[in-house]
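Structure for this input, please:
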Amino acid sequence: MANDISAKLAVLIDADNAQAAIVEGLLAEVAKFGTAHVKRAYGDWTGTSLRSWKEQLLAQSIQPIQQFSYTVGKNATDAAMIIDAMDLLYTGRFDGFCIVSSDSDFTRLASRIRESGLTVYGFGERKTPKPFVAACDKFIYTENLAEPVEIAPVESPVPSPSQLRGDTSLMNLIRTAVEAASGDDGWAPLAAVGHIITKQRSDFDPRNYGYPKLGGLVTAIGLFEIERRDTGDGKPAVIWVRDRRRRPEKRVTAD
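Down below sits the predicted model:
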């Protein structure tokens, strides 16, 4: 799943289920994947529970979609989002959808959109049920997008290299991806490694481990070689990675 900034995206936000504080970071993240041609936020705007959203709607040019809560315990907002998503899908004007919610009700919607060949980016809290996370091509936890506050809460320390190396799931994920993307010499483009990792685990994000970029995480682990190679055509250098276990042995030649 390569990022294409020319991709046309529809951003659908379950305002009943997401925090207004993430909006700026959310749209910045969306911009990495394409251009948001549609930005809609769904909820009951007649009440007071969504008051914090109203300033963001104006500042970010997000269209509010009114949805009354007809019955207590039934989420009419989810149904409205699903209907609109299918209507937008059928127009054939979009390359992908961004679904912002931590609700498992959108699992089938994500699967249906992907069945049509479009990319689905999910955004939700860490409590998001795994089926919805897995149904998306890429899932970003909104805790990584929240704006920092003046008095920051106590955060968990960044894992040490030994802790990272002791994370069997993480190590298997990265090593398998490096092996899959590598040539005979064991070297693999880091971008290809990240692409494979996302295919295997849609919610993978180096920020979950305290690193803004995959390169920083791989370097911190200390078990991989990293090289930055110039392409020679004026384009940015390409980062390559190799498992140190693949380092070729020196050949012994007879005199």
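
CA atoms for contacts and neighbours, from now on please.
Will do.

surely residue 203 meets residue 142?
No - between residue 203 and residue 142 there is no contact, the gap being 11.1 Å when judged by C-alpha atoms under 8 Å.

any chance you could map the strands in the stretch 1-150 of the chain?
Taking DSSP state E, counting those that start in this stretch, the strands of the stretch 1-150 of the chain run over residues 8-14, 35-43, 63-66, 96-100, 119-124, 138-141.

Check which helices and strands the fourth one sits against.
Counting by 3 or more C-alpha pairs under 8 Å, 6 or more residues apart in numbering; DSSP states H and E, the packing neighbours recorded for strand 96-100 are strand 8-14, strand 119-124.

Columns mean neighbour count and distance to residue 79 on top of these, output as a markdown table?
Output for the helices and strands packed on strand 96-100, formatted as a markdown table (neighbours: other C-alpha atoms under 10 Å; distance: least, C-alpha to C-alpha, whole Å):
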| stretch | mean neighbour count | distance to residue 79 |
| --- | --- | --- |
| strand 8-14 | 23 | 11 |
| strand 119-124 | 25 | 17 |
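
Out of the strands of the stretch 1-150 of the chain, which is closest to residue 74?
strand 35-43 (12.8 Å; C-alpha to C-alpha).

related to what we said a few turns ago, please name whichever of the helices and strands packed on strand 96-100 is nearest to residue 93.
If we rank the helices and strands packed on strand 96-100 by C-alpha to C-alpha, the stretch that ends up nearest is strand 8-14, at 7.5 Å.

Before we compare anything, build this one as well:
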Amino acid sequence: MVQPSDLLAVLVDADNVPPSKIGAVLTEVARFGTASVKRVYGDWTQPRLSSWKTGASEHVVQPMQQFANTVGKNATDSALIIDAMDLLYTRRFRGFCIVSSDSDFTRLASRIREEGDTVYGFGERKTPDAFRNACDQFTYLDVLEEPAAEPAAAAPTRATGAMLRADTKLVAGLRTCVTTASDEEGWAHLSAVGGLMRKHQPDFDSRNWGYTKLSDLVRATGLFIVQPTAAGGPRVQSRKNNGG
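Take a look at the predicted model:
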């Protein structure tokens, strides 16, 4: 039985998201809870959105019509924001999934979080920092596996150890989080490290570097020791004198 605490609202900006991505997005959303509301917003009188018809129907996403009444004004964004606030005030949902690469939703994400709900953002890599950082978690569309996509195009090329070590933001973030979560012997639960990384960098995802698992990404840097534990979850420790 679905509990109220599992319910999520998925709101998609059709102007900023291709319909080919909706299946992969909903598969990812299922990891976090149940998509009780699924809506996609756009001016469906516009020919450029006609390709959404098949995707919306296949995945049972409700199209929400919003005419572009004034040139230069994004009425679609306004409609999505108004509906999001209406849904928020029902207190039925644990979280909101905002699928867009538009910075116009930055304040919406912040407002939802002020109410204690979780915000999951999905968008392209061009998404402005402001919107990405306003979300609790942000996932790039290109790392999501699409059922109809060619295997080679499903995810970014896996970064080598040298490439990972050259990524100063990644290395600094991992080292800081390992230190913060570590015990007296310097060991930290990898799950805790991953959680801290998400808090500091909402768009952090091991798939951004071509690694399915966080443990594989951390191990590939060559800067940390990763070991399994009796409890099942791996632990991690910074290597000493690694010169990195």
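
Please produce JSON lines containing the helices and strands packed on strand 96-100 of the first structure, extended by distance to residue 67 of the first structure.
Listed next are these as JSON lines, based on distance: least, C-alpha to C-alpha, whole Å:
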{"stretch": "strand 8-14", "distance to residue 67 of the first structure": "11"}
{"stretch": "strand 119-124", "distance to residue 67 of the first structure": "21"}
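
where's the nearest residue to residue 19 of the second structure once chain neighbours are set aside relative to residue 41 of the second structure, distance?
Leaving aside its chain neighbours, residue 19 of the second structure sits nearest to residue 52 (5.2 Å; criterion: C-alpha to C-alpha, 6 or more residues apart in numbering). According to C-alpha to C-alpha, to the nearest Å, residue 52 of the second structure and residue 41 of the second structure sit 10 Å apart.

same deal with residue 230 of the second structure?
48 Å.

try residue 115 of the second structure
Applying C-alpha to C-alpha to residue 115 of the second structure and residue 41 of the second structure gives a distance of 24 Å.

quick one on the thing from earlier: okay, the strands of the stretch 1-150 of the first structure in CSV with distance to residue 88 of the first structure next?
Shown next, in CSV, are the strands of the stretch 1-150 of the first structure (distance: least, C-alpha to C-alpha, whole Å):
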stretch, distance to residue 88 of the first structure
strand 8-14, 8
strand 35-43, 9
strand 63-66, 15
strand 96-100, 9
strand 119-124, 13
strand 138-141, 20
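
Can you say which of the ones you listed is nearest to residue 196 of the first structure?
Comparing the strands of the stretch 1-150 of the first structure by C-alpha to C-alpha, strand 138-141 comes nearest, at 11.5 Å.

on average, how far is the closest one from the matching bit in the second structure?
Compared with the second structure after fitting, strand 138-141 of the first structure deviates on average by 0.6 Å (mean C-alpha distance after the TM-score superposition for the first structure).

wait, what's in contact with residue 229 of the first structure?
Applying C-alpha atoms under 8 Å, 6 or more residues apart in numbering, we find residue 229 of the first structure in contact with 237-240.

Filter those residues down to the buried ones and hand me the PyMOL line.
Selection of the buried residues among those in PyMOL, burial being defined by 16 or more other C-alpha atoms under 10 Å:
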select buried, resi 239+240
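
Just list what the strand or helix carrying residue 215 of the second structure packs against, helices and strands only.
Using DSSP states H and E, residue 215 of the second structure falls within helix 214-221. For helix 214-221 of the second structure, the packing partners by 3+ C-alpha pairs under 8 Å, 6+ apart come out as helix 161-166, helix 190-200, strand 224-227.

When residue 230 and residue 41 of the second structure are compared, which one has more neighbours?
Taking neighbours as other C-alpha atoms under 10 Å, residue 230 of the second structure and residue 41 compare with residue 41 leading, 21 against 6.

so how far is residue 134 of the second structure from that one?
On the measure of C-alpha to C-alpha, residue 41 of the second structure and residue 134 of the second structure end up 21 Å apart.

Also residue 219 of the second structure?
Counting by C-alpha to C-alpha, the gap from residue 219 of the second structure to residue 134 of the second structure is 29 Å.

For these two, work out which one has more neighbours and name it.
Applying other C-alpha under 10 Å to residue 219 of the second structure and residue 134 shows that residue 134 carries more neighbours, namely 23 against 15.
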